[in-house]
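*Asks:* Coordinates only, no sequence provided:
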């Protein structure tokens, strides 16, 4: 049995966030982070992009936190605030740039919402998805927030986006004593549970389909942000 601090795809939280500290030492001022996420908000569709403006870090509230332990004053203060984690100026410029590079016929929509961080690697249960939605989350995923926490600790500006690659199942699990189910065959019962279930291949396929569009649109948005002053003079974006 493994008893190390493995966290994300076999890496510890310290390893996951280490590149952010390297960026700080290299003089980077702004980081742009992207991820794949499950949609909790019923108005979100697969392929939509969510501009993050806040997050739920349940693991962090429970003590699994990238800043836990002795603080290094070289990077930031002991108790950094996160109420301003997602840079408002950068978000404003993204919305402006998005309007310029899209048309009314564009199938992908740009939303703005709250990201819920979960440890994984399992996808969320129906009850967990409903809980996160009731707590105010619009999308859910297994990455990004630790890096954002460390970036803000280091004083870096943060712009973060989620690509909705699947819709989370919020409907309650069918009850075994439902009268309408009593005469159904085992295969039919299994099919009921399969409806809407997230699969890793589904997520990968959605990501592949959106990859080129995401790269082009992100490139155009970042170009627009730079052109119209989204970054301060002399600022370095990673």
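*Replies:* Sure thing, it's come through. Since this is a predicted model, take the numbers as computed values, not measurements.

*Asks:* Please make it C-alpha for all contacts and neighbour counts, starting now.
*Replies:* OK.

*Asks:* Count the residues that sit near residue 92.
*Replies:* For residue 92, the neighbour count with other C-alpha atoms under 10 Å is 12.

*Asks:* Apologies, that question was intended for residue 37.
*Replies:* Residue 37: 28 surrounding residues under other C-alpha under 10 Å.

*Asks:* and if you look at residue 142?
*Replies:* For residue 142, using other C-alpha under 10 Å, the count is 20.

*Asks:* got the contact list for it?
*Replies:* 8, 37, 117-121 (C-alpha atoms under 8 Å, 6 or more residues apart in numbering).

*Asks:* putting a second one here so we can go through both:
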């Protein structure tokens, strides 16, 4: 469980870097960091300088916290995230969410690039996460609970806030962005799933599968924050098209849909 002194020390370090007080947190997935480039008067803090932050090596991640104004709202954007598959503990993966809460952020938008399991979806689609399935066999809340951070047994019946999902759906409609809605399955990685595993994941009721997002969403819910989850479906999951998967394709497709993605997020910020 996260140490409150570490959280507060990190919060104070960040607050000393900028007079802006963020109200919305953004976690930007592989190939989606370009949204942070739209932030006005940005203060950029490399993760390596932030006390108690881990350092991500994931390809497609810039590894800096960017604070500034985006569409009239002050945001704190993680340009790059920490993944369980990199060998980080789930405490390290989710620590930035605790810091966001300490900064006064109540709404967090978590994004990712992932594979489509639902065969009616297509690469390049954006998907609003309605729910998730944790297939990793562990949980970021394991260990002693600190009641100051959240309850011992949090309710996960509404992790992905309905109001925020409705706002995103309205914005997508206004901008003529085709939008899918579905269940996201969390896979540890770093290897992609086998065709048999994808068949299992589809049978269990997931529409997409990826290697992030769920730990952050659980910890945000534990901290009583509202979560909006958005996936960029960069490829059909293993076995659907009978072709090999590679990370270059993920980054390429994510960059192609960035205009839609940026437009959607900025529209959501306007209405929150």
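*Replies:* That came through, no problem. Everything numeric here is computed off the predicted structure, so don't read it as measured data.

*Asks:* now the strands for structure 1?
*Replies:* Applying DSSP state E to structure 1 gives strands spanning 30-39, 49-57, 110-117, 139-141, 157-167.

*Asks:* quick revisit: name the nearest of the contacts of residue 142 of structure 1 relative to residue 137 of structure 1.
*Replies:* residue 117 (9.4 Å; C-alpha to C-alpha).

*Asks:* How much space separates the counterpart of that closest one in structure 2 from residue 211 of structure 2?
*Replies:* Aligned counterpart of residue 117 of structure 1 in structure 2: residue 186 (TM-score structural alignment). Look at residue 186 of structure 2 and residue 211 of structure 2: by C-alpha to C-alpha, to the nearest Å, they are 6 Å apart.

*Asks:* Save the strands of structure 1 as CSV, and put in distance to residue 128 of structure 1 too.
*Replies:* Below are the strands of structure 1 laid out as CSV (distance: least, C-alpha to C-alpha, whole Å):
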stretch, distance to residue 128 of structure 1
strand 30-39, 12
strand 49-57, 13
strand 110-117, 11
strand 139-141, 10
strand 157-167, 14
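
*Asks:* in structure 1, which spans are helices?
*Replies:* Assigned by DSSP state H, structure 1 shows helices spanning 13-26, 58-61, 88-101, 126-134, 145-153, 186-194, 200-227.

*Asks:* picking that back up, quick one, which of the strands of structure 1 is packed in tightest?
*Replies:* Counting by mean count of other C-alpha atoms under 10 Å, strand 139-141 has the highest mean neighbour count of these, with a mean of 26.

*Asks:* Give me the distance from it to the chain's centre.
*Replies:* Here the centre of strand 139-141 of structure 1 is set off from its chain's centre by 5 Å, with C-alpha atoms, centre = their mean, to the nearest Å.

*Asks:* In structure 2, which residue range corresponds to that strand?
*Replies:* The aligned range for strand 139-141 of structure 1 is 208-210, by TM-score structural alignment.

*Asks:* Mind reading off the mean deviation between the matching stretch and structure 1?
*Replies:* Per the superposition on structure 1, stretch 208-210 of structure 2 and its aligned residues are separated by 0.2 Å on average (mean C-alpha distance after the TM-score superposition for structure 1).

*Asks:* of the contacts of residue 142 of structure 1, buried ones?
*Replies:* Neighbour counting with 16 or more other C-alpha atoms under 10 Å marks 37, 117-119 as buried within the contacts of residue 142 of structure 1.

*Asks:* aligned partner of residue 260 of structure 2 in structure 1?
*Replies:* So, by TM-score structural alignment, residue 260 of structure 2 is matched to residue 213.

*Asks:* Could you do residue 238 of structure 2 as well?
*Replies:* That one, residue 238 of structure 2, aligns with residue 169 by TM-score structural alignment.
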